[in-house]
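**Student:** give me coordinates for this.
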Amino acid sequence: GENCIAVAPGANYSLSPDSINRFSKVIDEAEIVVMQAEIPYNTIKSIALLAQQKGKKVLFNPAPACPVDTELMKAIDILVVNEVEAAFVSGIRYTGSNLEEIAGALIAAGARNVVITLGSHGVYMRNAYISARLPSYKVNAIDTIAAGDTFCGALAVMCAQKEIDMEALKFANAAAAIAVTRSGAQSSIPTLDEVNRFILKNELSYRSTFKFNEHENLLEPTIHSIK
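**Tutor:** Next up is the predicted model:
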């Protein structure tokens, strides 16, 4: 059920930092800037720093995985990574039980919020105040292509005008769950109405509780699935 992706950058790699001047005004009108690692690193960094300067949020998904320097990391409001990318960027091997350690290292490096997608195992989020983990929605996965893109896009929509929270994670989780039930990339991305109806239909499968983590002084929301 896992996918394998090859990228032929083509015109993407011609997007140089100098090109930013031609569309910098677009950033003024944006609520949030979303980027992946399919354009040159220096361009990503230049755009992130410009967005930060303009007071705009930055969501960065380093896919394909790439090293992220401190200056760029400090400009990232929401870092979205899967387990492989999280391990690569943090330099800490993922063991299956050390998400807090990896996310903590990424927070220490400068990212304000770290979201680690775990495929069929759900999603984990951590910032300076809370850590949270949501299970995945149980669906019949047909094609996982664009699941990560859909997750990032849906999360960006929810976080454009407010801070990241459990509602935003649940919305992005639901959008990605719908996407994997369809073939193709763009054709698998659901509409807002589809996501809202999906959440409503599956709402009874979730219950939210909170526990206090005495060791790290974190209020830790945990979502339990009710069979």
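
**Student:** only C-alpha atoms for contact and neighbour calcs from this point on.
**Tutor:** Fine.

**Student:** so what's the residue count around residue 91?
**Tutor:** 13 (other CA atoms under 10 Å).

**Student:** swap in residue 22?
**Tutor:** Neighbourhood size, residue 22 [other CA under 10 Å]: 8.

**Student:** what comes up buried for stretch 177-188?
**Tutor:** Neighbour-count burial for stretch 177-188 flags 177, 178, 179, 180, 181, 182, 183, 185, 188 (criterion: 16 or more other CA atoms under 10 Å).

**Student:** look at the residue most central in space within the chain and tell me its secondary structure.
**Tutor:** In the chain, the centroid-proximal residue (CA atoms, centre = their mean) is residue 80; its distance is 3.0 Å. Under the three-state scheme (DSSP: H, G, I helix; E, B strand; the rest coil), residue 80 adopts strand.

**Student:** apart from its chain neighbours, what residue comes closest to residue 206?
**Tutor:** For residue 206, ignoring the flanking residues on the chain, the nearest one in space by CA to CA, 6 or more residues apart in numbering is residue 225 at 5.0 Å.

**Student:** could you also give me the structure for this second sequence? I'd like to compare it with the first:
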Amino acid sequence: MNKPPQVVVIGSLNMDIVVEADRPPLMGETVHGNQVHFIPGGKGANQAVASARLGAKTTMIGAVGSDAFGAGLLQALGQEGIDVGAVKTIEGSHTGVASIVLSQGDNQIIVVAGANGQVTVADIDQSEDKIAQADVVLLQLEIPLQTVIYAAAKAKQLGKTVVLNPAPARELPDELLQNVDVLIPNESELYLLAKVGAEVELEKAMDMLLQKGVATVVTTLGSKGAAYLTAAGESGLVNSHPVQVVDTTGAGDSFNAGFSYALAGGAPVEAAVSFATKVAALAVTKLGAQAGMPTLAQVEEFIAE
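**Tutor:** Next comes the predicted model:
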């Protein structure tokens, strides 16, 4: 039997405080909410859960605070079979929090980094043995940028495939991009990274990032699917799948995890993108980023349909 793909996720763990309302408030306005949910989140943890649900042997590297939220997040990841031995608990710090207003099928999010802001280069060095076992190392930008830069370089030194989800959006130095095998921005993140306006053709903007040393760019396009471009000149557009959208919070995270899982299992880029679009389609049909992540059986059933 083939061994399961091994994915190491280096990133954030948050408690998502999700308030449902008929519409978001305007600045200075108070509106009545309908429900509140306390849901384990953080881009890193979301991607780890999605990866584990698909069957990858998944390790999480990050930090939580010494509060009830931190203990709850570690317990939630442990229940998914994720190795949390490299998630440190920082005494006296609070766990990262995301405040999410969910209305009209979309969301507004404010993130407070908390312990996520204290994931250091030393933590990456201490976890080198775990990174060395990975097929794919998956990164995002909710921990300090210097740590992300160092982690990507360390993973490349160890011969690993590095996937970077450049969210939340910010400009990135070439020294990071040169160590990225697959960059997975959404459309607005793509144009920010390429430092061009949206009037520039999508493929041109993607090519500008290839010129900076990225090997492959995959741009998620929401309901339009995802486009990809490789340094070898392969390109294409993979359509999305029409579903009843309940909550888009974990859409990007599920896509990144689905892609990384498929890539870690040896799939070529186009097949990995196709698989990821199906994972993301299923993820948005349920409330909550982590709760909505599908299992491999559910994805296979969706493909069969």
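
**Student:** how alike are these chains, TM-score-wise?
**Tutor:** The TM-score (TM-score structural alignment, normalised by the length of structure 1) is 0.85; 200 aligned residues with a CA RMSD of 1.2 Å.

**Student:** out of the buried residues of stretch 177-188 of structure 1, which comes closest to residue 51 of structure 1?
**Tutor:** residue 185 (27.7 Å; CA to CA).

**Student:** mind telling me what that closest one corresponds to in structure 2?
**Tutor:** Aligned counterpart of residue 185 of structure 1 in structure 2: residue 289 (TM-score structural alignment).

**Student:** for its match, give me its contacts.
**Tutor:** Contacts for residue 289 of structure 2 were tallied using CA atoms under 8 Å, 6 or more residues apart in numbering; they are 39, 40, 41, 46, 247, 248, 249, 250, 251, 283.

**Student:** how many residues are close by the closest residue to the third one other than its chain neighbours?
**Tutor:** Translated: residue 41 of structure 2. Nearest residue to residue 41 of structure 2, sequence neighbours excluded (CA to CA, 6+ apart): residue 14, at 4.8 Å. By other CA under 10 Å, the residues close to residue 14 of structure 2 number 31.

**Student:** residue 14 of structure 2 touches residue 98, doesn't it?
**Tutor:** Yes. Using CA atoms under 8 Å, residue 14 of structure 2 is in contact with residue 98, at 6.3 Å.

**Student:** the helices in structure 1, which residues?
**Tutor:** All helices of structure 1, identified by DSSP state H, fall at 24-29, 41-53, 70-73, 83-90, 99-109, 147-159, 166-179, 192-202.

**Student:** just say which of the ones you listed is most tucked in.
**Tutor:** Among the helices of structure 1, judged by mean count of other CA atoms under 10 Å, the one packed with the most neighbours on average is helix 166-179 (a mean of 23).

**Student:** now that helix and helix 192-202, what's the angle there?
**Tutor:** 100 degrees (axes from the mean of the first three to the mean of the last three CA atoms, to 10 degrees).

**Student:** mean shift of helix 166-179 of structure 1 relative to structure 2?
**Tutor:** In this overlay with structure 2, the average offset of helix 166-179 of structure 1 from its partner residues is 0.7 Å by mean CA distance after the TM-score superposition for structure 1.

**Student:** what does stretch 148-159 of structure 1 give?
**Tutor:** Mean for stretch 148-159 of structure 1 is 0.4 Å (mean CA distance after the TM-score superposition for structure 1).

**Student:** what does that stretch correspond to over in structure 2?
**Tutor:** Residue span in structure 2 matched to stretch 148-159 of structure 1, by TM-score structural alignment: 252-263.

**Student:** distance between that stretch and the chain's centre?
**Tutor:** Centroid separation for stretch 252-263 of structure 2 versus its chain: 8 Å, with CA atoms, centre = their mean, to the nearest Å.

**Student:** ditto for stretch 12-20 of structure 1
**Tutor:** Taking CA atoms, centre = their mean, one finds stretch 12-20 of structure 1 lying 23 Å from the centre of the chain it belongs to.

**Student:** quick one: what's aligned to residue 123 of structure 1 in structure 2?
**Tutor:** Mapped onto structure 2 by TM-score structural alignment, residue 123 of structure 1 lines up with residue 226.

**Student:** determine how far the last residue of stretch 114-133 of structure 2 lies from the first.
**Tutor:** With CA to CA, to the nearest Å applied, stretch 114-133 of structure 2 spans 29 Å between its terminal residues.

**Student:** what range in structure 1 matches it?
**Tutor:** Counting by TM-score structural alignment, stretch 114-133 of structure 2 lines up with residues 10-29 of structure 1.

**Student:** equivalent analysis for stretch 58-67 of structure 2, please.
**Tutor:** Going by TM-score structural alignment: stretch 58-67 of structure 2 matches no residues.

**Student:** what residues are up against residue 222 of structure 2?
**Tutor:** Applying CA under 8 Å, 6+ apart, the residues near residue 222 of structure 2 are 186, 240.

**Student:** gap between it and residue 188 of structure 2?
**Tutor:** For residue 222 of structure 2, the distance to residue 188 of structure 2 equals 11 Å [CA to CA].

**Student:** all strands of structure 2, in order?
**Tutor:** 6-10, 14-21, 33-41, 57-65, 83-90, 96-103, 106-112, 136-139, 161-164, 182-183, 216-220, 226-230, 235-238 (DSSP state E).

**Student:** of the ones you listed, which is nearest residue 73 of structure 2?
**Tutor:** That would be, of the strands of structure 2 and by CA to CA, strand 33-41, which comes in at 5.9 Å.

**Student:** adding distance to residue 133 of structure 1, write the helices of structure 1 out as CSV.
**Tutor:** Formatted as CSV, these follow (distance: least, CA to CA, whole Å):
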stretch, distance to residue 133 of structure 1
helix 24-29, 32
helix 41-53, 27
helix 70-73, 23
helix 83-90, 14
helix 99-109, 10
helix 147-159, 15
helix 166-179, 9
helix 192-202, 17
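
**Student:** of all these, which one comes closest to residue 137 of structure 1?
**Tutor:** Residue 137 of structure 1 sits nearest to helix 166-179 of all those, at 6.2 Å, using CA to CA.
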